[in-house]
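# need coordinates for the following:
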Amino acid sequence: MSHVKGSNLLNRHAFVKEKFDPDAWDRVLASLADNDARLLSPRILASSWYPFDLYNRLDLAMCQVLAGGDLELCRTLGVDSARRALSGTYRLYLKDGAEAILRRLAVLHRSFYDSGSLDVTYLGPGQCAIRTVYVPRSTLTNCLVAEGFYRTVVEMCGGLEVQVSEGNCSAHGARFCLFNVRWEDTVTTHPPA
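So this is what the prediction gives:
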């Protein structure tokens, strides 16, 4: 069974508390199966590991309860996750530009997921491919979160006209997810490989 770090779930909790009414988190928890709700209440521990499937069910429940089933909320969750990640410890990476921080995503991935992998291939100025393996597989909600996350990371580094598209998706039977990221680069530094 795959797991995610509790800090990922705490980010979801903080997002709901900041963006929705005071009872929104309780409504999301009430929509989950009892076992899932118990894992998320009364407290989520940042350093603990939680089932990856729970993480995906939480995202889906948030879309259903808070957005009337609109999965676009997942991209917004990705935006929020990137902003939270890059406003803390990892904010120092922003000055190095999009290419540098995207290359570091593999290390970040291992910090927050106990299985699977993430590899970034630089394809030239302002473009890369991000190959992600989720165990056992990704979900549509997870991929939408990733799209929002990658786009926001590049934008926070000064990238303009950012486009993220998913070519392969393990949620649809592919062996891995493949995201193509393109942007107009405003930073001309060349980070270490």
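# going forward, measure contacts between C-alpha atoms and count neighbours the same way
OK.
# nearest residue to Leu140 in space, please, no chain neighbours.
Leaving aside its sequence neighbours, Leu140 sits nearest to Ala171 (C-alpha to C-alpha, 6 or more residues apart in numbering; 6.1 Å).
# tell me the contacts of that neighbour?
Going by C-alpha atoms under 8 Å, 6 or more residues apart in numbering, Ala171 touches Arg137, Ser138, Thr139, Leu140.
# kindly report the same for Arg91.
Ala85.
# now do it against Asp80, distance only.
Distance from Arg91 to Asp80, counting by C-alpha to C-alpha, to the nearest Å: 14 Å.
# please apply the same query to Ser165.
For Ser165, the distance to Asp80 - C-alpha to C-alpha - is 19 Å.
# do Arg12 as well
For Arg12, the distance to Asp80 - C-alpha to C-alpha - is 9 Å.
# likewise Leu73?
In terms of C-alpha to C-alpha, Leu73 sits 10 Å off from Asp80.
# ditto for Leu32
22 Å.
# same thing with Pro136?
25 Å.
# settle it for me: which of the two has more neighbours?
Asp80 (20 against 15; other C-alpha atoms under 10 Å).
# now do the contacts for the more buried one.
Phe15, Phe149.
# show me where the protein has its strands.
Secondary structure of the chain, counting by DSSP state E: strands at 3-5, 49-51, 117-124, 127-133, 160-168, 177-184.
# name the residues contacting each of Leu73 and Asp80.
Contacts common to Leu73 and Asp80, judged by C-alpha under 8 Å, 6+ apart, are absent.
# number of nearby residues for Val107?
12.
# would you mind measuring from it to Glu18?
28 Å.
# repeat that for Leu160.
Distance from Leu160 to Glu18, by C-alpha to C-alpha: 27 Å.
# assess the claim that Val145 and Ala82 are in contact.
No. Between Val145 and Ala82 there is no contact under C-alpha atoms under 8 Å: 9.8 Å.
# between the two, who's got more neighbours?
Shown here are Val145 and Ala82; by other C-alpha under 10 Å, Val145 has more neighbours (24 against 21).
# next up, for comparison:
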Amino acid sequence: MSNVKGNALGGFKNFVAAQHGAAGVERWLEALSPQEAAQVGGIILPHGWYPVGLWNRLTDHYLTLFGGGHPQCFRPIAAAIAEEDLQRFFTVLLKAASPATVLRRSASLWERYFDEGTMEASEVAPRRYTVRLTASRLPDRGPGPITCSVGIPVWQERLMSHMGAREGRCLHTRCRFRGAKACEFDVSWG
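Model prediction:
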């Protein structure tokens, strides 16, 4: 079993509560077993670890319940999680580094959210990197396709914005859920 960090899961829950109220949170938790629902419905510890399968089920259920099945409805959730974490945990890093320096630390940033998989970045050209995520495709072992196709690009773009990079973008160019060995992202800024 693999895990997701409580800061991500708690940020997700906070977003659902802010957008859909307590009744929305209850409906969202219906995707879980009673034990899991009680765990997520209670206090989520930011530094605690929670099963990644729980994260994947909640992500998929959110898309069905509130997003009409459209993956892009996860964008504001990923943005809210990134904003909270970038302000809380990464303030010193953002002041002292460039986007390139932070991208070179992709492995340690990934480990702040998931304990399965590896993330590495390689420079393609000045202000352009390829970021590669190798992780399991099994729903209880690694983050699901929505996290990769929407969540990671939004997080990377928020990071660049916080660092003052102009025209920062992150495109999910290869997907381990669509036949690639790993997910790849084209990250660039002006």
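# would you mind reporting the TM-score between them?
After superposition, the two chains reach a TM-score (TM-score structural alignment, normalised by the length of structure 2) of 0.86; 184 aligned residues with a C-alpha RMSD of 1.9 Å.
# coming back round to it: quick one: map the residue nearest to Leu140 of structure 1 onto structure 2.
When structure 2 is aligned by TM-score structural alignment, the residue opposite Ala171 of structure 1 is Phe177.
# ok, now how distant is Leu65 of structure 2 from Pro145 of structure 2?
For Leu65 of structure 2, the distance to Pro145 of structure 2 - C-alpha to C-alpha - is 17 Å.
# compare those two (neighbour count), which wins?
Higher neighbour count among Leu65 of structure 2 and Pro145: Pro145, with 20 against 14, using other C-alpha under 10 Å.
# quick one: map that one onto structure 1.
Match for Pro145 of structure 2 (TM-score structural alignment): Leu140.
# quick one, helices of structure 1?
6-19, 24-31, 34-39, 52-67, 72-85, 98-103, 105-112, 140-156 (DSSP state H).
# possible to save the ones you listed as TSV with distance to Leu45 of structure 1?
Listed next are the helices of structure 1 as TSV, based on distance: least, C-alpha to C-alpha, whole Å:
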stretch	distance to Leu45 of structure 1
helix 6-19	5
helix 24-31	16
helix 34-39	10
helix 52-67	14
helix 72-85	17
helix 98-103	27
helix 105-112	13
helix 140-156	21
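# so which of the ones you listed comes closest to Leu118 of structure 1?
Closest approach to Leu118 of structure 1 among those (C-alpha to C-alpha): helix 105-112, 5.0 Å.
# residues contacting the most centrally placed residue in structure 2?
Residue closest to the mean C-alpha point of structure 2, counted by C-alpha atoms, centre = their mean, is Gly151 at 4.2 Å. By C-alpha under 8 Å, 6+ apart, Gly151 of structure 2 lies in contact with Phe74, Arg75, Ala78, Ala79.
# got CSV for those residues, with neighbour count too?
Output for the contacts of Gly151 of structure 2, formatted as CSV (neighbours: other C-alpha atoms under 10 Å):
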residue, neighbour count
Phe74, 22
Arg75, 18
Ala78, 22
Ala79, 22
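# ok, these in structure 1, which still hold?
Mapping the contacts of Gly151 of structure 2 onto structure 1 (both residues aligned by TM-score structural alignment, their matches' C-alpha atoms under 8 Å) leaves Phe74, Arg75, Ala78, Ala79 still in contact.
# so what's the first one up against?
By C-alpha under 8 Å, 6+ apart, the contact list for Phe74 of structure 2 reads Thr59, Leu63, Ile146, Val150, Gly151.
# the same query, at a cut-off of 7 Å, please.
Val150 (C-alpha atoms under 7 Å, 6 or more residues apart in numbering).
# swap in the third one?
Remark: with contacts taken as C-alpha under 7 Å, 6+ apart, Ala78 of structure 2 is in contact with Gly151, Val154, Trp155.
# map Val154 of structure 1 across to structure 2 for me.
Per TM-score structural alignment, Val154 of structure 1 is aligned with Met160.
# how near is its match to Pro71 of structure 2?
In terms of C-alpha to C-alpha, Met160 of structure 2 sits 22 Å off from Pro71 of structure 2.
# please apply the same query to Gly151 of structure 2.
10 Å.
# do Phe114 of structure 2 as well
20 Å.
# next: Val131 of structure 2.
In terms of C-alpha to C-alpha, Val131 of structure 2 sits 21 Å off from Pro71 of structure 2.
# comparing the two, which residue is more hemmed in?
Val131 (24 against 19).
# test my guess that the more buried one contacts Glu123.
No. Applying C-alpha atoms under 7 Å as the test, Val131 of structure 2 and Glu123 come out as separate, 8.8 Å apart.
# coming back round to it: closest to Arg127 of structure 2 among the contacts of Gly151 of structure 2?
Among these, Ala79 lies closest to Arg127 of structure 2 (C-alpha to C-alpha), at 22.1 Å.
# aligned partner of the closest one in structure 1?
That one, Ala79 of structure 2, aligns with Val79 by TM-score structural alignment.
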